[in-house]
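Asker: Using only what follows, build the 3D model:
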Amino acid sequence: MAASDYVILDDRFRRLVFGTAHVHRLYQGAHWAEGPAYFPASRTLVFSDIPNDRMLRFDETTGQTGVFRSPARYSNGNTVDREGRLVTCEHGGRRVTRTEHDGRITVLAERYEGQPLNSPNDAVVMSDGAIWFTDPTYGIDSDYEGHKAPSAIGASYVYRIDPHSGELRVVCDDFVKPNGLAFSPDESLLYVVDTGRTHGAEHPAHMRRFRVGPDGRLTGGEVFADCTQGLFDGLRVDEDGRIWTSAGDGVHCYDPDGTLIGKILVPEVVANVCFGGPKRNRLFICGTTSLYSVHVAVNGAKTF
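Answerer: As a prediction, this is how the structure comes out:
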């Protein structure tokens, strides 16, 4: 086992990683790398560099990284919908957008009950086409990751965009700072991170788990895990339901029963992760200034 790259906390983690598969840095030069989204058709990964107001694209076939979009309205979280289109959370635009196949940008959400959103942070698309996203205030707290402004809504919610009507609905309103989110493989569970700790030591640094009803209503919401190093941020789920989440010292892997079973160590604070590659067994990792990857012995949950 590559002891320098992994921490085995439970034997269940041992079979999920390869002793010969080290963490590799693919790119360095970002100020705060975030929001990785993998496109199978082109074998490319798009990710955000928020303070530099640009989006970058890594080409898996050449190993090269270039600028995808600049300026990028201080984009943060990205995902891919079921038609292979890029969905982006924009801090600067205070909106959620979709990039069409011809390059046009469609605005999906920018106001709730007539008031501008805070700064959409991360998004995930369900199999029915509904887009779920979080809306904390990080993009309006200062000019570093967006444009400093007061919150018109006065709270940070989790939202759902109806795939047919486009209606924007609050699905959860009791977070301090909702952040990364991901569904279980069968979409019966939703995991949502609360990074409220950034706004006070008395606030949460944990991940919650909800049950998802057929109408998109949430129940439950118990704490699934508390972060043991820094803060959780972005996360993804593998096809067996394990959670792979960012943390202060790398990527933490949780069994569905809530046990922290292992870590992939990264030399920078990790913001987000994404499964990619033709077999969805390559974990891409956004770590502060850099993009990393490592091949693992699992496959990410199919989302495309």
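Asker: For the rest of this, base every contact and every neighbour count on C-alpha atoms.
Answerer: Will do.
Asker: And stretch 232-249, end to end?
Answerer: 10 Å (C-alpha to C-alpha, to the nearest Å).
Asker: Okay, buried residues for that stretch please.
Answerer: 232-239, 241-249 (16 or more other C-alpha atoms under 10 Å).
Asker: Could you pick out which of those are located in strands?
Answerer: 235, 236, 237, 243, 244, 245, 246, 247 (DSSP state E).
Asker: Surely the last one and residue 235 touch.
Answerer: What it means is residue 247. No - the criterion here is C-alpha atoms under 8 Å, and residue 247 misses it with residue 235 at 9.6 Å.
Asker: Can you list the neighbours in contact with the biggest strand by length in the chain?
Answerer: Counting residues, the longest strand in the chain under DSSP E turns out to be strand 218-226. Contact with strand 218-226 is made by 171, 172, 205, 206, 207, 208, 209, 210, 211, 212, 213, 258, as judged by C-alpha atoms under 8 Å, 6 or more residues apart in numbering.
Asker: so which of the residues you listed is the most crowded?
Answerer: Counting neighbours by other C-alpha atoms under 10 Å, residue 207 leads the contacts of strand 218-226 with 25 neighbours.
Asker: these two touch, right, that residue and residue 231?
Answerer: No - contact criterion C-alpha under 8 Å: residue 207 and residue 231 do not qualify, at 9.7 Å.
Asker: which residues touch residue 35?
Answerer: So residue 35 contacts 46, 47, 48, 76, 77, 78, 79, 122, 234, 272, 273, 286 (C-alpha under 8 Å, 6+ apart).
Asker: Look at it and give its secondary structure.
Answerer: Following DSSP: H, G, I helix; E, B strand; the rest coil, residue 35 is assigned to strand.
Asker: what's the nearest residue to it if we skip its chain neighbours?
Answerer: residue 77 (3.9 Å; C-alpha to C-alpha, 6 or more residues apart in numbering).
Asker: Quick check: the one you found vs residue 200, distance?
Answerer: 23 Å.
Asker: Show me what stretch 4-11 is in contact with.
Answerer: So stretch 4-11 is in contact with 14, 22, 23, 260, 261, 262, 263, 264, 265, 266, going by C-alpha under 8 Å, 6+ apart.
Asker: what kind of secondary structure is the fifth one in?
Answerer: Reducing the assignment at residue 261 to three states with three-state DSSP gives strand.
Asker: wait, it sits on residue 253?
Answerer: Yes - counting by C-alpha under 8 Å, residue 261 does reach residue 253; the two are 5.9 Å apart.
Asker: Settle it for me: which of those two has more neighbours?
Answerer: For residue 261 versus residue 253, the count of surrounding residues by other C-alpha under 10 Å is larger for residue 253: 24 against 18.
Asker: one more to put side by side:
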Amino acid sequence: MSCFEAYDPAFGRFVMGNAPLKQLATGFDWVEGPVWFGDAGCLLFSDIPDNKILRYTPGVGVSTFRAPSHYANGHSRDRQGRLVSCEHGLRRVTRTELDGRITVIADSYQGKPLNSPNDVVVKSDGSIWFTDPHYGIMSNYEGFAAKQELPCNVYRVDLDGSIEAVLTDFNCPNGLAFSPDEATLYVADTRRMFHSDPQHIRSFSMASGRPKGGAVFHTITPGCSDGIRCDTDGNLWSSAGDGVHCIAADGHLMGKILVPETVSNLCFGGRAKHQLFITATTSLYAITLNRVGAQTP
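Answerer: A predicted model of the protein is given here:
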């Protein structure tokens, strides 16, 4: 039985019928934040409630990379290949230096603690962009219940360490990704906890260097968009309630990869960045595509 659904004939060129969806590991609580380390030949990802960052090495399996992880969620790599992480528990964004030291990138804004940084990307100019919804402080499941002191914003941290709230009109910004040419920023809004706000992906023009616009780009159904990544042709791949959805640059749905668990996040990796690694509820999955991921390094 095929795990693909095509809504645009072009999607047939993106997938290969004999490439199976593989469950690489299972038995986790809630997995998130995959990031590929090609130089180390491994994938890092978070099990948030279990307070761990895990390492998957092809041919070897899963091991613990860091515990406790301070309830880490999303991860990325900067232009020097260093790990950049969002930590719910300590309400901060950190960078793991090449010698293992931890550097705090951001933990407050205008004198108030961040909520619970969720996902992060690094732009080619070295600036760090992250979302800060309230999910990690609304209960003790993915962090520590605490008072919310800031709106749920999208932030940019410049190379000099200055932090700016660049997007302030979201309910709960979550996943984010730049298009391959960095002309567009995509941000998923997954609504406030215990509310019925709209859930969708918005797109922003980066022509001026700062995000402008913010029209609704696409609405995922079923479920919602959480983690998102672009391929080198500018298609956006998003988590969804029934798997992974591929969305063209003009916003129309091209096709789906059906996954038997609710998908939280994804990233491209593998030998040629042509494998899609998928975190989904209790399991880690992977599938080989005829696409290449846009993220660097």
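Asker: TM-score of the superposed pair?
Answerer: Overlay of the two chains. TM-score (TM-score structural alignment, normalised by the length of structure 2): 0.98; 297 aligned residues with a C-alpha RMSD of 0.9 Å.
Asker: Residue 237 of structure 2: what's it in contact with?
Answerer: 228, 229, 230, 231, 244, 245, 246, 247.
Asker: The second one corresponds to which position in structure 1?
Answerer: Mapped onto structure 1 by TM-score structural alignment, residue 229 of structure 2 lines up with residue 236.
Asker: in terms of contact, does its match touch residue 182 like I think?
Answerer: Yes - checked against C-alpha under 8 Å, the pair residue 236 of structure 1 and residue 182 is within contact range at 5.9 Å.
Asker: And residue 77 and residue 200 of structure 1? Which one has more around it.
Answerer: In terms of neighbours (other C-alpha under 10 Å), residue 77 is the more surrounded of residue 77 of structure 1 and residue 200; the figures are 28 against 9.
Asker: which residue packs closest to the counterpart of residue 23 of structure 2 in structure 1, ignoring adjacent ones?
Answerer: Mapped onto structure 1 by TM-score structural alignment, residue 23 of structure 2 lines up with residue 25. Closest residue to residue 25 of structure 1 apart from its sequence neighbours, by C-alpha to C-alpha, 6+ apart: residue 292 at 4.3 Å.
Asker: The one you found pairs with which position in structure 2?
Answerer: Checking TM-score structural alignment: residue 292 of structure 1 goes with residue 285.
Asker: Run a quick check on its match versus residue 21, I expect a contact.
Answerer: Yes - here residue 285 of structure 2 reaches residue 21: they are 6.8 Å apart, a contact under C-alpha under 8 Å.
Asker: Residue 79 of structure 1 corresponds to which position in structure 2?
Answerer: Checking TM-score structural alignment: residue 79 of structure 1 goes with residue 76.
Asker: Matching residue 144 of structure 2 against structure 1, which residue comes up?
Answerer: That one, residue 144 of structure 2, aligns with residue 147 by TM-score structural alignment.
Asker: Quick one: neighbours of that match, just the number.
Answerer: 19.
Asker: In contact with it, which residues?
Answerer: Counted by C-alpha under 8 Å, 6+ apart, residue 147 of structure 1 has contacts 91, 92, 139, 140, 141.
Asker: try residue 75 of structure 2
Answerer: 33, 34, 35, 45, 83, 84, 85, 86, 119, 120, 121.
Asker: Please repeat the previous calculation with a cut-off of 6 Å.
Answerer: 33, 84, 85 (C-alpha atoms under 6 Å, 6 or more residues apart in numbering).
Asker: The closest residue to residue 157 of structure 2 other than its chain neighbours: how many residues sit nearby?
Answerer: Of all residues not flanking residue 157 of structure 2 in the chain, residue 163 sits nearest, at 4.5 Å (C-alpha to C-alpha, 6+ apart). Each residue near residue 163 of structure 2 was counted by other C-alpha under 10 Å, and the total is 19.
Asker: so what corresponds to residue 163 of structure 2 in structure 1?
Answerer: Checking TM-score structural alignment: residue 163 of structure 2 goes with residue 168.
Asker: got it, and residue 34 of structure 2?
Answerer: Match for residue 34 of structure 2 (TM-score structural alignment): residue 36.
Asker: For that match, which non-adjacent residue is closest in space?
Answerer: In space, residue 36 of structure 1 is closest to residue 47, 4.3 Å off (C-alpha to C-alpha, 6+ apart).
Asker: got it, and residue 149 of structure 2?
Answerer: Closest to residue 149 of structure 2 by C-alpha to C-alpha, 6+ apart is residue 112, at 6.4 Å.
Asker: Residue 136 of structure 2 belongs to a helix?
Answerer: Yes - counting by three-state DSSP, one finds residue 136 of structure 2 located in a helix.
Asker: I'd like to know how far it sits from residue 63 of structure 2.
Answerer: Residue 136 of structure 2 is 24 Å from residue 63 of structure 2, by C-alpha to C-alpha.
Asker: With residue 276 of structure 2 instead?
Answerer: 20 Å.
Asker: Between these two, tell me which one has more neighbours.
Answerer: residue 276 (22 against 12).
Asker: After alignment, which residue of structure 1 pairs with that one?
Answerer: Aligned partner of residue 276 of structure 2 by TM-score structural alignment: residue 283.
Asker: Look up the average distance of the host helix or strand of its match to its aligned counterpart in structure 2.
Answerer: Assessed by DSSP states H and E, residue 283 of structure 1 sits inside strand 282-287. Superposing on structure 2 and averaging over aligned pairs (mean C-alpha distance after the TM-score superposition for structure 1), strand 282-287 of structure 1 comes out at 0.3 Å.
Asker: List the buried residues of stretch 86-105 of structure 1.
Answerer: 86-99.
Asker: and what of stretch 204-224 of structure 2?
Answerer: 204-206, 211-212, 214, 216-220, 223-224.
Asker: And for stretch 254-262 of structure 1?
Answerer: Neighbour count says stretch 254-262 of structure 1 has 254, 255, 260, 261, 262 buried, by 16+ other C-alpha under 10 Å.
Asker: export the residues you listed to a markdown table and tack on distance to residue 8 of structure 1?
Answerer: Formatted as a markdown table, the buried residues of stretch 254-262 of structure 1 follow (distance: C-alpha to C-alpha, whole Å):
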| residue | distance to residue 8 of structure 1 |
| --- | --- |
| 254 | 12 |
| 255 | 13 |
| 260 | 10 |
| 261 | 7 |
| 262 | 5 |
